[in-house]
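In: sequence? don't have it. structure:
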């Protein structure tokens, strides 16, 4: 299969926010005294947004679900209610795909996040998309905003081509060439139509030391074990947010699902302690380390155009730009923006000596 590099920088969009009226006072969080658990069992079928989210997550900061998240119960199979997220055909980024909301957490140096996810049927993974995780600085250190000041970071997961599950990190010591997030191959693939349990563990480094932890388990099996993380400088950057964010891409239309897709989420737990189901799990034997080659040779991110019917010639390279997108603060509303396709290739005439008849040639302009 012919493969083309796609700039991850062009594939990212700022978080989309919709203000809610509730005061996100972290003193109200159950995490002050106990774990925070959300299972959706007490809800009836319907859209999951605004006040309904606030009932489960009492320190909700903002809601960007945009009627693409709903409580769902499969009565034919007598299942308990769960959260179903819709990823519409051709929808890219948080404005048009998936759902988001952000929850404030009592600042701490260590948290565990566990939840169940099921990607349904013919879910179109296409080039990739995001999954929930933790953040410091209310999630503003993402989307190309590298935390050079050492006061914040983000730690999420994402899927890439064929459903490979990979880390997706921003932190003060991230490799310079990974401007749009640090990620690497794990060779672990999502199983459609199957509930899978994902656990992420973040423990911040002590001041001046590279001893922070980032660990991930899938169904009790270790996926990532990094024990040398420099998340921050000094005592800044405590964990202060949970980001429920899942969507395709990405800004480039080629990240969009080619058909309507859905994924289900359930049984969220945020804790300061290791979850009970992992206490007897196998010890992490070997760290899953980032690939060292430059640029990062993640095979799944060598994006391809959609399959061409019986055409032998390779697809035309995609012209991309390294110019970063305008960043917006995470916790403030932004206006709806529409992706505008670049103009088609233009033709110019190259001046040649009079004795030679001029010949036309093409110039590929970069996307802006």
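Out: Ah, there it is. All figures in this text were calculated on a predicted structure; none of them were measured in a lab.
In: okay, CA-based contacts and neighbour counts for the rest of this
Out: Fine.
In: where does residue 235 land in three-state SS?
Out: State at residue 235, reduced to three classes by DSSP: H, G, I helix; E, B strand; the rest coil: coil.
In: residue contacts, it?
Out: The contact partners of residue 235, taken as CA atoms under 8 Å, 6 or more residues apart in numbering, are 206-207.
In: swap the cut-off to 10 Å and go again
Out: With contact taken as CA atoms under 10 Å, 6 or more residues apart in numbering, residue 235 is in contact with 109, 150-151, 204-208.
In: try residue 191
Out: Contacts for residue 191 (CA under 10 Å, 6+ apart) come out as 117-121, 163-164.
In: those, buried ones only, as a ChimeraX selection?
Out: In ChimeraX syntax, the buried subset of those is picked out as below (16 or more other CA atoms under 10 Å):
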select :117,118,119,120,163,164
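In: can you pick the most crowded of the contacts of residue 235?
Out: Neighbour counts for the contacts of residue 235 (other CA atoms under 10 Å) peak at residue 204, which has 25 neighbours.
In: want to compare, so here's the second one:
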């Protein structure tokens, strides 16, 4: 079955770009995204490692290129069919204990030949088990806030929440449009709800512009669920061939940082 979206209701009159509890940037050397891959958890859990390459411009300036072979879509489906795996997935846990609020920033660039087809996934945050793949959270196990692209590059956050139905909930669907061949900056602020109250927040900035903010969200029913790290998950799909990329293509990523506030501009590295 293809992935579908449950659209969340919008609404926030005042939007904060920082969390109350301050922390240092998790990756203080912002251009060096190789730090995302240094943790043992990330190294030991990478699915699709063959599709990952680092391109180096200087000693500290790198980006990650993720490859999608022609005809690839949902990795689980491809594995079952014995076909080439497209994209990559791994978790990179925070070095500090779980957070109640966090800002994730990174930049990405779709190849010139990239065809958005019907949709796909992009990295986001996770907590607990990092629910995806139709595993709806029960309020005590986890959540995730990956981005998605839809037809013609329409963007959203595809959040797995206890209030989701069969699949994820689309937050901010259509608030921005991805374009190919140029770098874009994505920022998401996730503030978890107080257990027992629907007061969680997701705010999204695209190319430094606030494009959507959502209040009244429920991520959890227990304080044991916190924001635990980066869910680096990107692939075409949906889990049927109608989502498959018609061409061999790539997405490049750089400048990952997780912090308690929006970071200063890290752009301008690479090409």
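Out: Cool, the structure landed. Keep in mind that what you see is a predicted model, and the values were worked out from it rather than measured.
In: so the aligned residue in structure 1 for residue 159 of structure 2, which of the three states?
Out: Matched across to structure 1, residue 159 of structure 2 falls on residue 169, judged by TM-score structural alignment. With three-state DSSP as the basis, residue 169 of structure 1 sits in strand.
In: wait, residue 169 of structure 1 touches residue 182, no?
Out: Yes: Residue 169 of structure 1 is in contact with residue 182 according to CA atoms under 10 Å; the separation is 5.0 Å.
In: leaving out the residues flanking it, which one is nearest to residue 9 of structure 1?
Out: Spatial nearest neighbour of residue 9 of structure 1, chain neighbours left out: residue 180 (5.3 Å); criterion: CA to CA, 6 or more residues apart in numbering.
In: how close does that neighbour get to residue 274 of structure 1?
Out: 30 Å (CA to CA, to the nearest Å).
In: comparing these two, which residue is more hemmed in?
Out: A count of neighbours by other CA under 10 Å puts residue 180 above the other of residue 180 of structure 1 and residue 274, at 22 against 16.
In: remind me which helix or strand that one belongs to.
Out: Per DSSP states H and E: residue 180 of structure 1 is located in neither a helix nor a strand.
In: isn't it right next to residue 154, touching?
Out: No: if you go by CA under 10 Å, residue 180 of structure 1 and residue 154 don't touch, sitting 12.0 Å apart.
In: mind listing the shared neighbours of the two?
Out: Overlap of the contact sets of residue 180 of structure 1 and residue 154 (by CA under 10 Å, 6+ apart) consists of 142, 146, 168-170.
In: go through the residues you listed and give me the one with the most neighbours.
Out: residue 170 (28 neighbours).
In: quick one, what contacts that one?
Out: 135, 139, 141-147, 152-156, 178-183, 231.
In: among the residues you listed, which are in strands?
Out: Using DSSP state E, the subset of the contacts of residue 170 of structure 1 located in strands is 135, 153-156.
In: any idea how far the corresponding residue of structure 1 for residue 213 of structure 2 is from residue 201 of structure 1?
Out: Using TM-score structural alignment, the partner of residue 213 of structure 2 in structure 1 is residue 225. From residue 225 of structure 1 across to residue 201 of structure 1, the span is 9 Å (CA to CA).
In: those two: who's more crowded?
Out: The neighbour comparison of residue 225 of structure 1 against residue 201 (other CA under 10 Å) goes to residue 201, with 25 against 18.
In: does the residue opposite the more buried one in structure 2 once aligned lie in a helix or a strand, and which?
Out: For residue 201 of structure 1, the aligned position in structure 2 is occupied by residue 189, per TM-score structural alignment. Here residue 189 of structure 2, judged by DSSP H and E, is contained in strand 183-191.
In: give me the next element, helix or strand, following that strand.
Out: strand 200-206.
In: what angle sits between that following strand and strand 183-191?
Out: 170 degrees (axes from the mean of the first three to the mean of the last three CA atoms, to 10 degrees).
In: how big's the offset between strand 200-206 of structure 2 and structure 1?
Out: Following superposition, strand 200-206 of structure 2 is found to deviate from structure 1 by 0.7 Å on average (mean CA distance after the TM-score superposition for structure 1).
In: contacts only, for the aligned residue in structure 2 for residue 255 of structure 1.
Out: Under the alignment (TM-score structural alignment), residue 255 of structure 1 maps onto residue 243 of structure 2. If you count contacts by CA under 10 Å, 6+ apart, residue 243 of structure 2 has them with 2-3, 71-74, 116-120, 150-151, 235-237.
In: return a ChimeraX selection command for the buried portion of those.
Out: Only the buried entries of those go into this ChimeraX selection, using 16+ other CA under 10 Å:
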select :3,71,72,73,74,116,117,118,119,120,150,235,236,237
